[in-house]
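*Asks:* give me a 3D structure for the following:
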Amino acid sequence: MKRTLYLLHRWLGVVLCLFMAMWFFSGVVMMYVGYPKLTQAERLAALPALDGGRCCASLQQWLRAAGHNGAPTALRLTSVAGRPLALLNYGKADVVALDGASGRRVDSVDAAAALAAARAFMPGVPAAYQDLVAEDAFSHSRNLDGQRPLHRVQMGDAESTRLYVSARTGEVVRDASVNERGWNWVGSWLHWLYPLRGGIVERFWNDIVVYTALAATALSLLGMLVGLWRWRFSGRFRSGSRSPYRAPWMRWHHLLGLVFGTLVVTFIFSGLMSMNPFKVLDSGAPKVAQRHDWDAAHFTLPAGQALQLLADSGFEVRELEWRVVDGAGYYLAADGQGRTRLLAAGAGPALPFKAFGIAAMRALGGAMLAPHQVTQASVLGEYDNYYYGRVAHTMTGGQKRLPVLRLKFDDPHATWLYIDPASGAVVKQVDAHQRVGRWLFSLLHSWDWTPLLASRPWWDLWMIAISVGGMLISVSGIVIGWRRLRMRMPR
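*Replies:* This next block holds a predicted model:
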């Protein structure tokens, strides 16, 4: 039995140590350079103020032009190339773009329009059109599916920024500097096995990642077991060492495995958990309803008047969103710094306000999982273990708004809801399965434990130490495996 496990560890290592070395190295890169994305702060800062005098067609005109029978799941007014643009979402990848002033449908965006959008996004910067792509190495994200295909425009700024402009809406949806593009070839692109994205293997990518990580987890566990079996806890070998290996690479592989083995196991296993293999972290809990029967009748105040009221209050609107909260319509406005204001969209006079009352949000949230009851309600002025921010370039990066109302329920899934009073939206829903997944993935993989994140550079030193230890184990395994293979090759 032991010999079988020794052999299994040996030959799994020959194949998988390359992957593991790559994961540890690319993980360090990802600590400082993330996969390219356009953050909400970057996007809002680049938009001009919406002018109520130049906008807008009526909501009924927009809905007719969209050509859908049902109501949209979301509606947002933004700008492209200095002109108002209405975006109506009817599903994750079904976005309808309309000229905000005329109500005319935008069916496609050509190269000239993409160039105009890029120049407006980065005014005064030379722009050169490149091409139209469905997807490339820096635009694999599934949240771009409703925007494809994408125009690529190369900007002549100091960062050599590449902008991705949606051919469906004309929005700039991604930016990637030369620094991001260069480091991502040895960062996220490698770490997430993106070389296997696209082409005939695209539909197998998820399975490849899952089973590779599963095999690597088994390899790491076997290595820990074999390392402990081979270590002499009482007495020593003839060499005077407690390790039986005399060859330097074998000896270092054994010793490093004993020191870093547990952390290597948790790192690889947590990477596996990030893929939610075989849906083990899904509880089947339903998502709470957040639309509250969106209907045009909730918005009797025209958007142009809403923009003028907000401007008169001293708030410069860059984007406007239509929201229904507790059966009533509201406009949610955002400025260039990400600050927001709410404005009632129904009949009668209205004044902008910053946030809904906590009592109203408590009553609204408490009814979302009826007949189940709220067991605890808390207003969080600081992040907790499940609602927290990370630096912008990380996978879950970005600051989250505070304060937020947290509601805990007595339903079978032990659901927690986080409700933002500044928008009336449920910004996070976690059940018992997802809370376990947070520790199995986020803590063990990136150590995003709030006290440690607040104690940089200790977080950096800890993560780098884990990664260097894992990389040394993997590299020594590669050398040992290569020598073993050479021995078996025919001369």
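*Asks:* CA only for contacts and neighbour counts going forward, please
*Replies:* Will do.
*Asks:* ranges for the helices of this structure?
*Replies:* Ranges of helices within the chain are 2-30, 40-46, 59-66, 111-121, 178-184, 188-191, 205-230, 248-273, 303-312, 358-366, 432-437, 444-446, 450-453, 458-488, based on DSSP state H.
*Asks:* how about the lengthiest strand in the chain: buried residues?
*Replies:* Taking DSSP state E as the criterion, the chain has its longest strand at strand 83-91. Along strand 83-91, the positions that meet the burial threshold by neighbour count (16 or more other CA atoms under 10 Å) are Arg83, Pro84, Leu85, Ala86, Leu87, Leu88, Asn89, Tyr90.
*Asks:* now the helices of the chain as TSV including mean neighbour count and distance to Ala127?
*Replies:* Listed next are these as TSV, based on neighbours: other CA atoms under 10 Å; distance: least, CA to CA, whole Å:
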stretch	mean neighbour count	distance to Ala127
helix 2-30	18	29
helix 40-46	16	16
helix 59-66	18	32
helix 111-121	21	7
helix 178-184	17	15
helix 188-191	22	26
helix 205-230	19	35
helix 248-273	20	39
helix 303-312	19	32
helix 358-366	17	46
helix 432-437	16	44
helix 444-446	20	37
helix 450-453	14	39
helix 458-488	17	37
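*Asks:* for Val209, which non-adjacent residue is spatially closest?
*Replies:* Nearest non-adjacent residue to Val209, counting by CA to CA, 6 or more residues apart in numbering: Leu193, 7.1 Å away.
*Asks:* and this one, please, so the two structures can be compared:
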Amino acid sequence: MKRAIYLIHRWTGIGMCVLMALWFASGMVMLFVGYPKLTPAERLPPLPALARPGCCIDPGLAIENSRMGAVEALALTSIGGTPYYVLQSATGARTAVDAMTGREHAAVDPAQAVHAASAFAAGAPARYEGSVYEDRWTHARGLNPHRPLHVVELGDAASTRVYVSSTTGQVVLDAPRAERWWNFAGAWLHWLYMLKNQPTDPVWTWTLIALSTVGVFTSVTGIVNGIWRWRFNGRYKSGARTPYRDAAMRWHHMLGLAFGAILCTWVFSGLMSMNPAGIFDAKGVKPEVAAMQGGTPAVLRLPLRVADALVLLAREGFAARELEWRVFDGEPFILARDGANDTRIVRAAGASFTVADTWPEEKLRRAAARVLPYPVASFERLASYDAWYYARDAASMYGADERRLPALRVVFADPSATWVHVDLRTGQLGLCTDRSQRTGRWLFNLLHSWDLPALLAVNWLRIAVLILLSAGGLALTVTATIIACRRLRPARRMQPSAER
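*Replies:* Predicted coordinates for the structure are as follows:
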């Protein structure tokens, strides 16, 4: 058995050492530079405040003028400095309607893409570079409704590349040159995106699952071998506790004992991130968001003109950059966002209208209880983040997710023990997890990112520890690479004589 475990470690290590070294190196880069994404903090500040005089046509007219079928979402934003209604159907399809003229946006041409990109960068020079359906920076499935994407290079200080939706004309992704270059050594390398050809790619998925599984075997057998060969009592004839005299082997043994567990943990949690065989998929009834809303803006809309809504918000000192028509618990309202992604709710108050920061908690409880056809076990108001509901920095793969406070946690008494988190500021369902998904949170997110709120609160210390451990793991895998090269060298020397 010992011989078998030793051979498994040797040959899987030879096959995996370089890749595992690259995983450690790229993981350190990802602590500081994430995969390109357009966060609310990047998207909203460039938008101009919505002008009050003459803005805008009634949203119902925008719906009528569009070719969209059943409209599920409706927002007023700016595209290229001009106010537009952006409509979304139940299938996720998008279209844009000029909020001044009522004309639906035709297919976005290169000139319009350049104009939108230049407005996004405060008038920076822009150069059209063609269109792509998908490239190395646009694998995210959230971009699917906007494909193909127009590519525009900006002449700003950061040499930013932006991607513009071909359906709405909005900038949907920005990637400064430094971010792109660092990503070659970061997320693009870490996730082996050179092997991925489409947003959903089963070949890429199972390749990563297979490689990670081999990596787990490599690290586990290495730990077992290292413990077997270490003299805890007594020493070898050399006077050392390790039997290896060669420097690379000796350091590999000692580094393996020191950092083998963290190597195993990170490779295993990386494997869990791929959700092999769907083990962390939600198992129960899917939450019904429509039941919580009680209607759509295509049918229920606040009877308030856009200009009047903007005046109400301005009186509260709120400069809206976007308005969203929504329905919550059967009540139509307008959700406004400013340049800092702060929000306000405009809702009816008898015969007039009012601006509020949050929804009444009792209303949220009543609406959220309809998300699943099961009784509610408990409600909990969250005034601070915890191990389940928390925010991440922009470099994280979750950096664009909105996790606002306060929030309402609704625990259902269903077979899958589903938890629903509702944002009190917007009425949006912010997070929904069942028992299997929460297990995945521990086996992937915690083990891979150490993202407990207590650690995130002192993020500099968390990053320093992760870098230290990553450096140890990198040293371990580099010594493995040296040993592997030496092991394979004799075979290369013998090959010519064998041919003769």
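*Asks:* overlay the chains and give the TM-score.
*Replies:* Once the chains are overlaid, their TM-score stands at 0.94 when taken by TM-score structural alignment, normalised by the length of structure 1; 489 aligned residues with a CA RMSD of 2.2 Å.
*Asks:* closest to Ala97 of structure 1 out of the helices of structure 1?
*Replies:* helix 59-66 (7.9 Å; CA to CA).
*Asks:* for Asp51 of structure 1, what are its contacts?
*Replies:* By CA atoms under 8 Å, 6 or more residues apart in numbering, the contact list for Asp51 of structure 1 reads Gly304, Leu307, Gln308.
*Asks:* is the first one in contact with Leu50, as I believe?
*Replies:* No. Applying CA atoms under 8 Å, one finds Gly304 of structure 1 not in contact with Leu50, separated by 9.2 Å.
*Asks:* mind telling me what Val410 of structure 2 corresponds to in structure 1?
*Replies:* Residue correspondence, TM-score structural alignment: Val410 of structure 2 in this structure matches Leu407 in structure 1.
*Asks:* what does Ala457 of structure 2 give?
*Replies:* Superposed on structure 1 with TM-score structural alignment, Ala457 of structure 2 falls opposite Ala454.
*Asks:* now Ala367 of structure 1: how far from Arg291 of structure 1?
*Replies:* Ala367 of structure 1 is 14 Å from Arg291 of structure 1, where distance means CA to CA, to the nearest Å.
*Asks:* tell me which of those two has more neighbours.
*Replies:* The residue with the greater number of neighbours, taking Ala367 of structure 1 and Arg291 and applying other CA atoms under 10 Å, is Arg291; the counts read 16 against 13.
*Asks:* was I right about the more buried one contacting Asp326?
*Replies:* No. Using CA under 8 Å, Arg291 of structure 1 is not in contact with Asp326, being 9.3 Å away.
*Asks:* which neighbours do these two share?
*Replies:* When contacts are counted by CA under 8 Å, 6+ apart, Arg291 of structure 1 and Asp326 have no shared neighbour.
*Asks:* who's in contact with Glu321 of structure 1?
*Replies:* In this structure, Glu321 of structure 1 makes contact with Ala74, Leu75, Arg76, Leu77, Tyr331, Leu332, Ala333, judged by CA under 8 Å, 6+ apart.
*Asks:* what's the burial count for the last one?
*Replies:* As a burial measure, the neighbour count of Ala333 of structure 1 was computed by other CA under 10 Å and equals 26.
*Asks:* do the same with the fifth one
*Replies:* Applying other CA under 10 Å, we find 24 other residues in the vicinity of Tyr331 of structure 1.
*Asks:* repeat that for the fourth one.
*Replies:* Residues lying near Leu77 of structure 1 (other CA under 10 Å) number 23.
*Asks:* what's near enough to touch the closest residue to it other than its chain neighbours?
*Replies:* When the adjacent residues along the chain are set aside, Leu77 of structure 1 lies closest to Ala86, with 4.5 Å between them (CA to CA, 6+ apart). If you count contacts by CA under 8 Å, 6+ apart, Ala86 of structure 1 has them with Trp62, Leu75, Arg76, Leu77, Thr78, Ala97, Leu98, Asp99, Gly100.
*Asks:* try it again with 10 Å
*Replies:* By CA atoms under 10 Å, 6 or more residues apart in numbering, the contact list for Ala86 of structure 1 reads 56-57, 59, 62, 75-80, 96-101, 103-106, 169, 319-321.
*Asks:* now swap in Arg250 of structure 2 and tell me
*Replies:* Ala240, Arg241, Thr242, Pro243, Tyr244, Gly256, Thr479.
*Asks:* what's the local residue count around the nearest residue to the third one once chain neighbours are set aside?
*Replies:* When you say that, I think you mean Thr242 of structure 2. Nearest in space to Thr242 of structure 2, with sequence neighbours left out and distances taken as CA to CA, 6+ apart, is Trp230 at 5.3 Å. Here the neighbour count serves as a burial measure; for Trp230 of structure 2 (other CA under 10 Å) it reads 18.
*Asks:* okay, now Gly155 of structure 2: neighbour count?
*Replies:* A count of neighbours around Gly155 of structure 2, defined by other CA under 10 Å, yields 16.
*Asks:* sorry, wrong one. I was asking about Gly398 of structure 1.
*Replies:* Other residues within reach of Gly398 of structure 1 by the criterion other CA under 10 Å amount to 16.
*Asks:* same check, this time on Gly284 of structure 1
*Replies:* A total of 10 residues lie near Gly284 of structure 1 under the criterion other CA under 10 Å.
*Asks:* how near is it to Asp431 of structure 1?
*Replies:* In this view, Gly284 of structure 1 and Asp431 of structure 1 are 10 Å apart by CA to CA.
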